[in-house]
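J.: Provided below are the primary sequence and the corresponding predicted coordinates.
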Amino acid sequence: MEKGNFVDHIRIYCRSGKGGAGSVHFERNKMDAKAGPDGGNGGRGGHIKLRGNAQLWTLLHMRYYKNVLAQDGVNGYKNNSTGSDGDDIVLEVPLGTVAKDMESGEQEVEILEDGQEVIWIRGGRGGLGNANFATPTNQTPDYAQPGEMGSEGWKILELKILADVGLVGFPNAGKSTLLSVLSAAKPKIADYAFTTLTPQLGIVSYRDNKSFCMADLPGIIEGAAEGKGLGHRFLRHIERNSVLLLLVPADSDDHEREVEILINELEEYNPELLQKRMIIAVSKSEMLDDELKQEIAKTLPADIPHVFISAVANQGLVQLKDELWRALTAKDDI
């Protein structure tokens, strides 16, 4: 887990509340010393819930939740009075958060909408009081149900960035520079590999006051699907992107091979990623003449649209935004 403001993976210990026990009680009054059972039910244990919050973009605030322990339900009372339910705990998380069980790895909850609230870990049910067990043949039951135990265990919260377009490329391919030119985002830019260690988001303006969200993701390397480099931490963010923009620098030694590696790593991690629409952008193209562009274009996959761009020289960016918008708004005919 990175020691910075962006936290996209945390581990927490959770325990929902235990249900309150049912009451064993018999009513007594001046008219009837044995008026019958009147033990009430126990209250439900507190749930642990997750709520989506569009104002959050990181799990940083969750880092300080060492243990999440919901309140137990209150035992039942006499006079058929039900005990109070335990207070629920509501954890606010950014959109795109996935909750998993640490031991099994099974996905339990997914938060995708602002204000979406779901019960993540249910509290135990309250036990029934002895009044529920009275029958014509057993009018004075002297027993009641105990409350159910809550659930507990280590859990994982993972954030998968929600963005329309995800920038995919090798380290130092020019992704951060492109995002900074197309949007108001200010990612760190430097001339060395892995400048971007955490996803950066930017809103790209388009025609007629339209816009879309673009994510600059950490650079991919060969073997990322096996966990090399930033590995799975990088690749899981791609799952949320509607369109993938593959960025290949013009000064690459082998453009065809670089595209093959990028696509192969996506397929190795999750073959379904290949069903997403893709566009190839050849960055740093200010150094290319028309003849070189034609030669490079011949090496690129024929079934993926490509654009030659230069973020520094502001070349091809309008065409790139047109291609991205076309892909984002195209009907799903894949």
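T.: Happy to help now that I have it. Residues are numbered from 1 along each chain as shown.
J.: alpha carbons only for contacts and neighbour counts from here, please
T.: Fine.
J.: What separation do you get for Ala193 and Glu108?
T.: 36 Å (CA to CA, to the nearest Å).
J.: what's the answer for Ile296, then?
T.: 46 Å.
J.: For these two, work out which one has more neighbours and name it.
T.: Between Ile296 and Glu108, Ile296 has the larger neighbour count (other CA atoms under 10 Å), namely 17 against 13.
J.: Would you agree that one falls within a helix?
T.: Yes - judged by DSSP: H, G, I helix; E, B strand; the rest coil, Ile296 forms part of a helix.
J.: got the contact list for it?
T.: His255 (CA atoms under 8 Å, 6 or more residues apart in numbering).
J.: Repeat that for Tyr77.
T.: Gly22, Ser23, His25, Gly39, Gly40, Asn41, Gly42, Gly83.
J.: Closest to Gly227 out of these?
T.: Nearest to Gly227 among these: Gly42, at 48.7 Å, using CA to CA.
J.: middle-most residue in this structure, spatially?
T.: Centroid-nearest residue in the chain: Thr97, 2.3 Å away (criterion: CA atoms, centre = their mean).
J.: wait, Glu106 sits on Lys100?
T.: Yes - look at Glu106 against Lys100 with CA atoms under 8 Å: they come within range, at 5.5 Å.
J.: So those two - more neighbours on which side?
T.: Lys100 (20 against 11).
J.: burial count for the closest residue to the more buried one other than its chain neighbours?
T.: Spatially, and ignoring its direct neighbours in sequence, Lys100 is nearest to Gln107 (4.4 Å; CA to CA, 6 or more residues apart in numbering). Using other CA under 10 Å, Gln107 has 13 neighbouring residues.
J.: hang on, Gln107 packs against Lys155?
T.: No - between Gln107 and Lys155 there is no contact under CA under 8 Å: 10.1 Å.
J.: got the residue ranges for the helices in the stretch 51-200 of the chain?
T.: Listed in chain order, the helices of the stretch 51-200 of the chain (DSSP state H, counting those that start in this stretch) span 175-182.
J.: tell me the contacts of Val307?
T.: So Val307 contacts Ile279, Ile280, Ala281, Val282, Gly316, Gln319, Leu320 (CA under 8 Å, 6+ apart).
J.: how deep is the first one tucked in, by neighbour count?
T.: The local packing count at Ile279 equals 21, with neighbours defined by other CA under 10 Å.
J.: Next: Ser180.
T.: Using other CA under 10 Å, Ser180 has 20 neighbouring residues.
J.: what does Glu222 give?
T.: Neighbour count of Glu222, defined by other CA under 10 Å: 16.
J.: before we move on, the earlier item: from Leu300, how far out is the residue nearest to the residue nearest to the centre of the chain when sequence neighbours are not counted?
T.: Once flanking residues are discounted, Thr97 sits nearest to Leu159: 4.4 Å by CA to CA, 6+ apart. Going from Leu159 to Leu300 by CA to CA gives 33 Å.
J.: try it against this one:
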Amino acid sequence: MFIDKAKIYVKGGDGGDGLVAFRREKYVPDGGPGGGDGGNGGNVIFRVDEGLRTLVDFRYQKHFKADRGIKGRNKTQHGANAEDLIVRVPPGTVVINDDTHEIMADLTRHDQEVIVAKGGRGGRGNAKFATANNPAPEIAENGEEGQERWLVLELKVMADVGLVGFPSVGKSTLLSVVSAAQPKIAAYHFTTLTPNLGVVDVGDGRSFVMADLPGLIEGAHEGVGLGHEFLRHVERTRVVVHIIDMAATDGRDPFDDWQKINNELTLYSAKLGERPQIVVANKMDMPDAEVYLEEFTRQLAEVDPSIRVMPVSAVTKNGVQELLYKVADLLETIPDMPLLEDLVDLSERKVFKFEAQDDEEFTIRRENDTFVIESPSIEKLIKRTNFSTQEAVERFARILRKKGIDQALRTRGAVDGQTIQIGDFEFEFVEKE
């Protein structure tokens, strides 16, 4: 089953909590703090596996969660970091953040990796909070939550050559003749509903990958018919082989077909319209094909005299070998290049990381008698603070004062006993004397 689009949920593992503990050793009556840090949560990592050709696995599993880090231990022992969760994806997978619709990664090379959800940091144990003024703190942090997000995966087939054209012009027949691929072939429109790939051996030591792509119709750039489901895959191809039904089956006009298909490619992507193209006049074994070819060549020369038409018959194989030589020669002149130019830099780095920076700014608004503070960094601090000890509460209050939140609340009119809300956390404002 060929699946080329999937929506999944990923979550990095939460960090392990830090520990409050004290040394209790023989002959050491006043042992210092000995609580260790928690381990980091595991990352969710996508890794390219060239053995995969479809996203079908994501049809049955849509949630991927990495393990959380281990809690800190006594004697300042660090909790173990969790193992990363490796998710295998096929080459040609584009990873899109479903919330922002931004492209996070374009995965094309075998073993290429990207972190799609980073695990949370482990919380610090009380040994890390010891100071000269407070040598035995009872403060430890909770582990940080791992990143979580919904992702859309789009697979764009990795092929050197893409066969394009209206339905039933002979694309599948040609692929079956020049490779070992066995696409479905029948005498009705839209026989091919998903891309078929085949490795073509030219016969002189050269080879390339050819994709038989579903047929286009007018309006495809707007999603009509197979629309975007087809055009997504054309983006990857280095050379476009445009198949024309030169037998004018069903009263079609070969030149009109050529114009409409090229128009759809250009409307979908200007760069796609500029892709190197070979025009192939297929079904030359049919009656009147020579007459239509002569008229088609004349009309084409008026538009662009440099375009050469290659007459072939996929059924009788006449002209097919010459076509393969032509394609192979053209591919040698075109360097390998990323075809999604607006993506992140695809350097030789194996792992890409996407880390959001903490936002130190905050906003305060009033809802009736409640002051609501919005600040990503403060909300993160709340989640990491263990409010079960008085020292932790006092530390949290000091941080708010240092950030200027207390003064900002006074300026807005906050008085003793007024409710302050930060995320899901509420507390009373107390004017410090």
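T.: Arrived safely. Quick caveat, the model's predicted, so the values are computed rather than measured.
J.: Now which residue in the second structure aligns to the residue nearest to the centre of the first structure?
T.: Matched by TM-score structural alignment, Thr97 of the first structure corresponds to Thr93 in the second structure.
J.: Quick check, its match in contact with Val152.
T.: No - counting by CA under 8 Å, Val152 is not a contact partner of Thr93 of the second structure; they are 10.0 Å apart.
J.: that older thread, between the contacts of Val307 of the first structure, which is closest to Tyr65 of the first structure?
T.: Nearest to Tyr65 of the first structure among the contacts of Val307 of the first structure is Ile279, at 40.7 Å by CA to CA.
J.: these two touch, right, that closest one and Leu244?
T.: Yes - counting by CA under 8 Å, Leu244 is a contact partner of Ile279 of the first structure at 6.5 Å.
J.: ok, which stretches of the stretch 101-250 of the first structure are strands?
T.: Using DSSP state E, counting those that start in this stretch, the strands of the stretch 101-250 of the first structure run over residues 107-111, 117-121, 152-159, 165-169, 200-205, 211-216, 243-249.
J.: which parts of the second one are buried?
T.: In terms of neighbour count (16 or more other CA atoms under 10 Å), strand 117-121 of the first structure has its buried residues at Glu117, Val118, Trp120, Ile121.
J.: Which part of the second structure matches it?
T.: With TM-score structural alignment as the criterion, strand 117-121 of the first structure aligns to 113-117.
J.: quick revisit: out of the contacts of Tyr77 of the first structure, which end up buried?
T.: Gly22, Ser23, His25, Gly39, Gly40, Asn41, Gly42, Gly83.
J.: sorry, back to before: residue in the second structure paired with the residue nearest to Thr97 of the first structure?
T.: Checking TM-score structural alignment: Leu159 of the first structure goes with Leu155.
J.: Hmm, Thr54 and that match touching each other?
T.: Yes - using CA under 8 Å, Leu155 of the second structure is in contact with Thr54, at 7.4 Å.
J.: Report the set of residues contacting both of those two.
T.: Common contact partners of Leu155 of the second structure and Thr54 (CA under 8 Å, 6+ apart): Asp4, Pro90.
J.: ok so, going back, in JSON lines, list the strands of the stretch 101-250 of the first structure along with distance to Leu179 of the first structure.
T.: Formatted as JSON lines, the strands of the stretch 101-250 of the first structure follow (distance: least, CA to CA, whole Å):
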{"stretch": "strand 107-111", "distance to Leu179 of the first structure": "26"}
{"stretch": "strand 117-121", "distance to Leu179 of the first structure": "32"}
{"stretch": "strand 152-159", "distance to Leu179 of the first structure": "21"}
{"stretch": "strand 165-169", "distance to Leu179 of the first structure": "9"}
{"stretch": "strand 200-205", "distance to Leu179 of the first structure": "7"}
{"stretch": "strand 211-216", "distance to Leu179 of the first structure": "7"}
{"stretch": "strand 243-249", "distance to Leu179 of the first structure": "12"}
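J.: and Pro305 of the first structure, which of those strands is closest to it?
T.: strand 243-249 (10.1 Å).
J.: burial measure for the closest residue to Ile420 of the second structure other than its chain neighbours, as a count.
T.: Nearest non-adjacent residue to Ile420 of the second structure, counting by CA to CA, 6+ apart: Phe371, 4.9 Å away. Around Phe371 of the second structure there are 21 other residues, counting by other CA under 10 Å.
J.: what's the answer for Lys128 of the second structure, then?
T.: 18.
J.: The first structure: which residue goes with that one?
T.: Match for Lys128 of the second structure (TM-score structural alignment): Asn132.
J.: separation between its match and Lys78 of the first structure?
T.: Relative to Lys78 of the first structure, Asn132 of the first structure is positioned 13 Å away (CA to CA).
J.: looking at the strands of the stretch 101-250 of the first structure, which is closest to Leu128 of the first structure?
T.: strand 117-121 (21.7 Å).
J.: Figure out how far that closest one is from the centre of its chain.
T.: 14 Å (CA atoms, centre = their mean, to the nearest Å).
J.: And for stretch 88-106 of the first structure?
T.: Centre to centre, stretch against its chain (CA atoms, centre = their mean), the figure for stretch 88-106 of the first structure is 8 Å.
J.: ok so, going back, most neighbours of all the contacts of Val307 of the first structure, which one?
T.: Val282 (26 neighbours).
J.: how close does that residue get to Phe234 of the first structure?
T.: Taking CA to CA, one finds Val282 of the first structure at 21 Å from Phe234 of the first structure.
J.: Check Glu295 of the first structure too.
T.: From Glu295 of the first structure to Phe234 of the first structure the distance is 31 Å (CA to CA).
J.: For the stretch 301-433 of the second structure, which segments count as helices?
T.: For the stretch 301-433 of the second structure, the helices defined by DSSP H, counting those that start in this stretch cover 320-332, 376-384, 390-402, 405-411.
J.: doesn't Leu59 make contact with the residue nearest to Thr97 of the first structure?
T.: Yes - using CA under 8 Å, Leu159 of the first structure is in contact with Leu59, at 7.3 Å.
J.: Now for Arg28 of the first structure, how many residues are close by?
T.: When neighbours are counted by other CA under 10 Å, Arg28 of the first structure comes out with 13.
J.: again, but for Pro301 of the first structure
T.: Per other CA under 10 Å, the neighbour tally for Pro301 of the first structure reads 13.
J.: For Glu258 of the first structure, see how far away it is.
T.: 11 Å.
J.: With Gly202 of the first structure instead?
T.: Look at Gly202 of the first structure and Glu258 of the first structure: by CA to CA, they are 25 Å apart.
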